[in-house]
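# the sequence and its predicted three-dimensional model are supplied below.
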Amino acid sequence: MKNNFWKKNQKQIIIAVMVLVIGQSLISSISLKVLLNLTAIQIIFAGIFISVLVSFPMTTLSDTTRITKESFQKEIDYAEDIYKIHSLAVKVKKDGLLSLQSDIDVEQDTFLRDGMILLNDYKKPEVIRDILEKDIESRETNLFKAYNVFKMISHIAPSLGLVGTLVGLIGLLSNIHQPYEIMNNMAAALVSTLYGSLIANFIAVPIMVRIKEYIDKNILRYNIITEGLLLVARNDSARNVFDKMNVMLKEEKRLEYPDKRMKERNYKPYEFQL
């Protein structure tokens, strides 16, 4: 039980431990009162919110929240798509393209459903490719909106840190004869730069990289689906449909052909469910 918990949560545990290590090193070097400087917090976080709200519409920000959440929680299941399309290829060979209508009605993934509709409408393969490639471009653009939001934050956070530093230095020079105010403004000046660097390098940039990987996985999935549907449209064999999709995966991620477990004519197709 403990081993299963460790394997499932290994990454999260390591990240949590490293965060605690960094937090302990900060608190041991800087007093908590100095670290939680209200002036620095106001300049950095208010500045980030204002910049983001001015730069992007609310729809982009809501999409950013959704895509970021999905990048942490949603796993891209290539196997499900490949087995689905292989089942479609088997079904089309047996019953023709019109037999896809029942599967279209229950398919929830919009990209795959749109491709199945194109198949069902007897669209030519080149037409299907052109439509699906444009769909992929549109989806990729929408996914990159979240990437661009965090890219902007990674750029402006250090700059706002410098703004906080300048504000602190101005306050320091304005109160040069008041020792307490000198120390308070000096703390705000230095902590602002620290906040800006931490937000940029430990939050924005890592999330950017994660979103970029999530985008790449989605684009690969769309390309696999497109390749499979085009082969079905060309009336290629179910085996070729499976193999040409399967080879697009990394070698260690490639799937076993269903026919190795049972004969294709007796193979129970993937059941599309609500």
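Arrived safely.
# only C-alpha atoms from now on, for both contacts and neighbour counts.
Noted.
# what is the host helix or strand of residue 159 packed up against?
Per DSSP states H and E: residue 159 is located in helix 125-174. Here helix 125-174 touches helix 38-55, helix 58-73, helix 110-120, helix 179-199, helix 205-233, going by 3 or more C-alpha pairs under 8 Å, 6 or more residues apart in numbering; DSSP states H and E.
# tabulate those helices (CSV), appending distance to residue 169 and mean neighbour count.
Shown next, in CSV, are the helices and strands packed on helix 125-174 (distance: least, C-alpha to C-alpha, whole Å; neighbours: other C-alpha atoms under 10 Å):
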stretch, distance to residue 169, mean neighbour count
helix 38-55, 12, 16
helix 58-73, 34, 15
helix 110-120, 55, 18
helix 179-199, 6, 21
helix 205-233, 28, 20
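# next, the one to line up against it:
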Amino acid sequence: MVVNKLDIATVLGLFGSFTLVTGAVLMGGAVASFFNLPSVLLVLGGTFLVTTISFSMQEVVRAQKLIASTIFTRRITPDYAAYSMLDLAEKCRGKGVLQLQSHLLSLADDSFQRKSLQLVVDGLPVEEVSRILQNDLNGMIARHNSGSGVLRKAAEVAPAMGLIGTLVGLVQMLGNLNDPTSIGPAMAVALLTTFYGAVLANMFFSPLASKLERNSAEEVLLNRVFMLGATSIGRQENPRRLEMLLNTLLPPASRVQYFS
């Protein structure tokens, strides 16, 4: 079935983990001591700028957009996609591929399924359809890998920026031991930068990178189902053979039994 809702696992994980840290800070009774503007600027700004060195600005901006897709998702389950393609294959086998035109109107203009079926309706050779769709799929995988790569790099950089902030704070403290009033602020920078870096890396960047990689794998599977279905319809193969091929792609829990 089609699902269009919040990704509860992502929201619960992010909200719950940050709530636990915030609760621990509040129970300590010294909330103000956990905020230090220089530390925030050093870790947040430094992580963003250093990560940008490894990528283009376009890739960094695209990664930020992908973060939103981990919270608000619209997914088609693999078995629903398989049943949909089998139903279309059964109709087209008896009445021809022009039966797909009415179905195309219900699909989003930018969907992989729409493009795969449109190529078949346009009468392109099946080998060319397969080549075009595979190139599109490869491009999508590369974009997703780039997005998750940005987050992985940010997860590496954030603790490093925390360590740099710690060294800055220690140098400031050691350089002003004769002034007791400067020791506290310097120690705050030293400790809080490490704290901010560890929180960002382990509670934000790294988990979201893993979720993006998981979502990408799911989307690749769905698009392979659509591609296999479209090329099978283009060849006018027996839908029973398509069912067998689809079940070789799908995980055991999602395998279909359309004709049984």
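Now that the structure is in, tell me what you want to look at. Owing to the predicted nature of the structure, the values given are computational and were not obtained by experimental measurement.
# hmm, back to that, and residue 10 of structure 1, which of the helices and strands packed on helix 125-174 of structure 1 is closest to it?
Nearest of those to residue 10 of structure 1, taken as C-alpha to C-alpha: helix 58-73 at 14.5 Å.
# specify the local secondary structure of the closest residue to residue 31 of structure 2 other than its chain neighbours.
Nearest non-adjacent residue to residue 31 of structure 2, counting by C-alpha to C-alpha, 6 or more residues apart in numbering: residue 25, 6.1 Å away. Secondary structure assignment for residue 25 of structure 2 (DSSP: H, G, I helix; E, B strand; the rest coil): helix.
# count of neighbours near residue 25 of structure 2?
15 (other C-alpha atoms under 10 Å).
# do the same with residue 109 of structure 1
9.
# look at the residue of structure 2 most remote from its centre and give its secondary structure.
When distances to the mean C-alpha position of structure 2 are computed (C-alpha atoms, centre = their mean), the maximum falls on residue 178, with 51.0 Å. Assigned with three-state DSSP, residue 178 of structure 2 falls in the coil class.
# got it, and residue 122 of structure 1?
Here residue 122 of structure 1 is recorded as coil under three-state DSSP.
# could you report the neighbour count for it?
13.
# one more: the one 10 residues further on?
Residue 132 of structure 1 sits with 23 neighbouring residues when counted by other C-alpha under 10 Å.
# now do the contacts for it.
Residues near residue 132 of structure 1 by C-alpha atoms under 8 Å, 6 or more residues apart in numbering: 115, 226.
# residue contacts, residue 216 of structure 2?
Residue 216 of structure 2 is in contact with 141, 144, counting by C-alpha under 8 Å, 6+ apart.
# hang on, the earlier thing: now do the helix holding residue 159 of structure 1 and helix 110-120, the angle between them.
160 degrees (axes from the mean of the first three to the mean of the last three C-alpha atoms, to 10 degrees).
# helix 125-174 of structure 1 versus helix 205-233: what angle between them?
Orientation check (the same axes, to 10 degrees): helix 125-174 of structure 1 against helix 205-233 gives 170 degrees.
# ok now helix 125-174 of structure 1, how far from the chain's centre?
Here helix 125-174 of structure 1 is found 14 Å from its chain centre; the criterion is C-alpha atoms, centre = their mean, to the nearest Å.
# before we move on, the earlier item: and the residue farthest from the centre of structure 2, what is it in contact with?
With C-alpha under 8 Å, 6+ apart, residue 178 of structure 2 has no contacts at all.
# what distance do you get for it to residue 243 of structure 2?
According to C-alpha to C-alpha, to the nearest Å, residue 178 of structure 2 stands 79 Å off from residue 243 of structure 2.
# kindly report the same for residue 149 of structure 2.
From residue 149 of structure 2 to residue 243 of structure 2 the distance is 35 Å (C-alpha to C-alpha).
# residue in structure 1 matching the residue farthest from the centre of structure 2?
Aligning on TM-score structural alignment places residue 178 of structure 2 opposite residue 177 in structure 1.
# kindly provide the distance from its match to residue 216 of structure 1.
Residue 177 of structure 1 is 57 Å from residue 216 of structure 1, by C-alpha to C-alpha.
# what's the answer for residue 106 of structure 1, then?
Distance from residue 106 of structure 1 to residue 216 of structure 1, by C-alpha to C-alpha: 27 Å.
# what's the answer for residue 34 of structure 1, then?
Residue 34 of structure 1 is 42 Å from residue 216 of structure 1, by C-alpha to C-alpha.
# in contact with the nearest residue to residue 185 of structure 1 once chain neighbours are set aside: list those residues for me.
Leaving aside its sequence neighbours, residue 185 of structure 1 sits nearest to residue 168 (C-alpha to C-alpha, 6+ apart; 4.6 Å). Contact analysis of residue 168 of structure 1 by C-alpha under 8 Å, 6+ apart lists 185, 186, 187, 188, 189, 190.
# just residue 190 of structure 2 next, same as before
Counting by C-alpha under 8 Å, 6+ apart, residue 190 of structure 2 touches 165, 166, 167, 168, 169, 170.
# give me that answer again for 10 Å
Residue 190 of structure 2 is in contact with 39, 162-173, 184, counting by C-alpha atoms under 10 Å, 6 or more residues apart in numbering.
# now the residue nearest to residue 31 of structure 2: how far from residue 122 of structure 2?
For residue 25 of structure 2, the distance to residue 122 of structure 2 - C-alpha to C-alpha - is 62 Å.
# and if you look at residue 112 of structure 2?
Note on residue 112 of structure 2: its distance to residue 122 of structure 2, by C-alpha to C-alpha, is 15 Å.
# how about residue 198 of structure 2?
Between residue 198 of structure 2 and residue 122 of structure 2 the computed distance is 53 Å (C-alpha to C-alpha).
# over to residue 206 of structure 2?
Plainly put, residue 206 of structure 2 is 43 Å away from residue 122 of structure 2 if you go by C-alpha to C-alpha.
# likewise for residue 2 of structure 2?
Going from residue 2 of structure 2 to residue 122 of structure 2 by C-alpha to C-alpha gives 27 Å.
# distance check, residue 216 of structure 2 against residue 178 of structure 2.
Taking C-alpha to C-alpha as the criterion, residue 216 of structure 2 is separated from residue 178 of structure 2 by 56 Å.
# circling back to that earlier point, spit out the contact partners of the residue nearest to residue 31 of structure 2.
19, 31, 32, 33, 34 are the contacts of residue 25 of structure 2 under C-alpha under 10 Å, 6+ apart.
# and which of those is nearest to residue 256 of structure 2?
residue 19 (41.3 Å).
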